[in-house]
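>>> Build me a model:
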Amino acid sequence: MSSDLWPPPQPVSLTVRDRDVRLPVRRLFFVGRNYHAHAREMGVTIDKATTQPFYFTKSALHLVPSGTTQPYPPQTRDYHHEVELVVVIGTEGFAISSSEAAALIYGYAVGLDMTRRDVQARLRERGHPWCLGKDVEGAAVCGAVTPMPGVVVSRGEIGLAVNGQVRQRADVVDMIWSVPELIADLSRYYHLQPGDVIFTGTPEGVGPVSPGDRIHGWVEGVGDVSLAIGTAADGGRG
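Purely as a prediction, here's the structure:
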């Protein structure tokens, strides 16, 4: 019988609010530019009538729980916060309609999509994938999952503060593509499975953080998320 050359990665999971269980995480999907005001601050305009949602992914190994301290990452001088409503899939589905999407929902959480913005911008200008700007160690942060089977969250304040100063504040109702629309669209490309996690996009007000900063994000009726930024991972900044 063969054995592993080295220990395999530890399973990735999230806490579940008010339940003594862990929720195994399978994949992390992120929706880009899902609020008009944020799209504008990124220099683009979204016409929903002629545009489809677009996505990027991060390794589940880069997911960290709320309340931790993560080092300021290497190779950036412009590390940004992005607060997001997070949807957790609890039932498999493929090529479903928006009207069927609610049945796949297990619950919701609040997440942070941390971004090396300067790296992302450089890659975007060259027409390259965003991986080095987005798929950063410790850059997917998620709070406890609130079980809400079959519930579609369609409104509620979403916001973020850094060191107590509010930087992002909007309403989930402002999303360009709703939760059911996103689930249905993703299911055209992937066989969605329990443990798939969808970060649904961030509102306007994204901005830089520095070592020593403390981030707090929230979504009304869902929960919150927090993160402390530690010293630079490489001993410097960029």
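>>> alpha carbons only for contacts and neighbour counts from here, please
Noted.
>>> Centroid-nearest residue for this structure?
Geometric centre of the chain, nearest residue: F199, 3.6 Å, by Cα atoms, centre = their mean.
>>> Could you list which residues are in contact with that residue?
Neighbour list for F199: 28-31, 84-87, 111, 113 [criterion: Cα atoms under 8 Å, 6 or more residues apart in numbering].
>>> Identify, from these, the entry nearest to L160.
For the contacts of F199, the residue nearest L160 by Cα to Cα is E84; the value is 9.3 Å.
>>> Which strand or helix spans that closest one?
Using DSSP states H and E, E84 sits within strand 83-89.
>>> Figure out how far the next helix-or-strand element following that strand is from the centre of its chain.
Counting by DSSP H and E, the element after strand 83-89 in chain order, helix or strand, is strand 105-113. Centroid separation for strand 105-113 versus its chain: 8 Å, with Cα atoms, centre = their mean, to the nearest Å.
>>> Against which helices or strands is strand 105-113 packed?
Using 3 or more Cα pairs under 8 Å, 6 or more residues apart in numbering; DSSP states H and E, the elements in contact with strand 105-113 are strand 83-89, strand 140-142, strand 146-147, strand 214-219, strand 223-232.
>>> Redo those strands as CSV? Include distance to S178 and mean neighbour count.
Putting the helices and strands packed on strand 105-113 into CSV (distance: least, Cα to Cα, whole Å; neighbours: other Cα atoms under 10 Å) gives the following:
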stretch, distance to S178, mean neighbour count
strand 83-89, 11, 28
strand 140-142, 20, 25
strand 146-147, 19, 20
strand 214-219, 15, 23
strand 223-232, 19, 20
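>>> To P73, which of those lies closest?
Closest to P73 of the helices and strands packed on strand 105-113, according to Cα to Cα: strand 223-232, at 6.0 Å.
>>> To compare with the earlier structure, here is another sequence to fold:
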Amino acid sequence: MQIPDITVPTIAIAGSADRFPVRRIFCVGQNYADHAREMGSDPDRQQPFFFAKPADAVVANGSTLPFPLLTEDLHHEVELVIALGAGGANVPAGDAAALIFGAAVGIDLTRRDLQAVAKKAGRPWDMAKGFDRSAPIAALTPGVPADNGMIALDVDGETRQSGDLSMMIWSVPEIIATLSTYVELAAGDLIFTGTPAGVGPILRGQSVRATIDGFEPLTVTFAR
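The predicted structure follows:
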């Protein structure tokens, strides 16, 4: 048997024919107070926690996706995604912005029923969060993103989530700095920075549109 020839996942860059190679995907849990409350958690400024998705979970803007396996409760979570062009360990928050290549609109897809089972049993969330095609991402806009701006998501034209980036409990530099104490960050790493309240189910055949001021909107549709 031959050694497999594996292609590195990439995402588009706005205004360029070049593409950004994805090394790893990290996600911050419950980084908006209103979302923490709707998930039954205390939104006080506690240390952020992280989970991961595989790099090949990325999905291009405009894709039609098969409905995920083993779920009847697929949820949307619109998020600002940060792409790192450099890395490091124990990065001070004041130096974190220098690591950023750009940012984009993303959707953290979640098999909420599997997550609920895992939480009840005290087990990891891996299969609830890190499944195939669970990380749709629009084209990256190069540069450091603003710390404010409308973030929203609609399903078939109905607004489900609406908030502002300024509502984050932990800022983007703080997220990068804290994550760098757990792992040595590197160029190609992506960070999903959390979602505002309003997460909810997506049904077969529905289209989801996610937006953040100043970024390319993201749209994906689920097959029936």
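>>> if we can go back for a sec, just the closest of the contacts of F199 of the first structure to W177 of the first structure, please.
V31 (9.5 Å).
>>> what about the alignment partner in the first structure of S171 of the second structure, distance to K48 of the first structure?
In the first structure, S171 of the second structure lines up with S178, judged by TM-score structural alignment. The spacing between S178 of the first structure and K48 of the first structure, counted by Cα to Cα, to the nearest Å, is 11 Å.
>>> Do a quick rundown of the helices in the second structure.
With helices called from DSSP state H, the second structure shows them at 33-38, 112-121, 126-129, 172-182.
>>> Looking at those, which one is packed in the most?
Burial of those is given as mean neighbour count (mean count of other Cα atoms under 10 Å); helix 172-182 ranks first at a mean of 20.
>>> still on that earlier bit, and the residue nearest to the centre of the first structure, how far from V31 of the first structure?
F199 of the first structure is 6 Å from V31 of the first structure, by Cα to Cα.
>>> try C131 of the first structure
14 Å.
>>> Please apply the same query to V206 of the first structure.
For V206 of the first structure, the distance to V31 of the first structure - Cα to Cα - is 15 Å.
>>> G130 of the second structure maps to what in the first structure?
Taking TM-score structural alignment, G130 of the second structure has D135 as its aligned residue in the first structure.
>>> Ignore what I typed, I meant N31 of the second structure.
N31 of the second structure maps onto N34 in the first structure, by TM-score structural alignment.
>>> on that earlier part again, so for L160 of the first structure, which of the helices and strands packed on strand 105-113 of the first structure sits nearest?
Nearest to L160 of the first structure, of those and by Cα to Cα, is strand 214-219 at 4.1 Å.
>>> now the closest one: which residue numbers in the second structure?
By TM-score structural alignment, strand 214-219 of the first structure lines up with residues 207-212 in the second structure.
>>> once aligned to the first structure, how far is the matching stretch on average?
Mean deviation of stretch 207-212 of the second structure relative to the first structure after superposition (mean Cα distance after the TM-score superposition for the first structure): 0.4 Å.
>>> Now do that stretch: everything it contacts.
78, 80, 105-107, 149-157, 217-222.
>>> Same check on stretch 55-65 of the second structure?
Residues outside stretch 55-65 of the second structure that contact it (Cα under 8 Å, 6+ apart) are 8-12, 22-25, 130-139, 218-223.
>>> Stretch 36-55 of the first structure too?
By Cα under 8 Å, 6+ apart, the list of residues contacting stretch 36-55 of the first structure reads 29-34, 174-177, 182, 185, 202-206.
>>> from the chain's centre, how far out does that stretch sit?
In this view, stretch 36-55 of the first structure has its centroid 17 Å away from the chain centroid, taken as Cα atoms, centre = their mean.
>>> Same check on stretch 162-171 of the first structure?
On Cα atoms, centre = their mean, the centre of stretch 162-171 of the first structure falls 17 Å from the chain's centre.
>>> Next: stretch 167-186 of the first structure.
Worked out by Cα atoms, centre = their mean, stretch 167-186 of the first structure lies 12 Å from the chain centre.
>>> follow-up on the earlier one: number of residues surrounding the residue lying closest to the match of S171 of the second structure once chain neighbours are set aside?
Once flanking residues are discounted, S178 of the first structure sits nearest to S154: 7.1 Å by Cα to Cα, 6 or more residues apart in numbering. Neighbourhood size, S154 of the first structure [other Cα atoms under 10 Å]: 13.
>>> Relative to Y190 of the first structure, which of the contacts of F199 of the first structure is nearest.
Of the contacts of F199 of the first structure, the one sitting nearest to Y190 of the first structure (Cα to Cα) turns out to be F29, at 10.7 Å.
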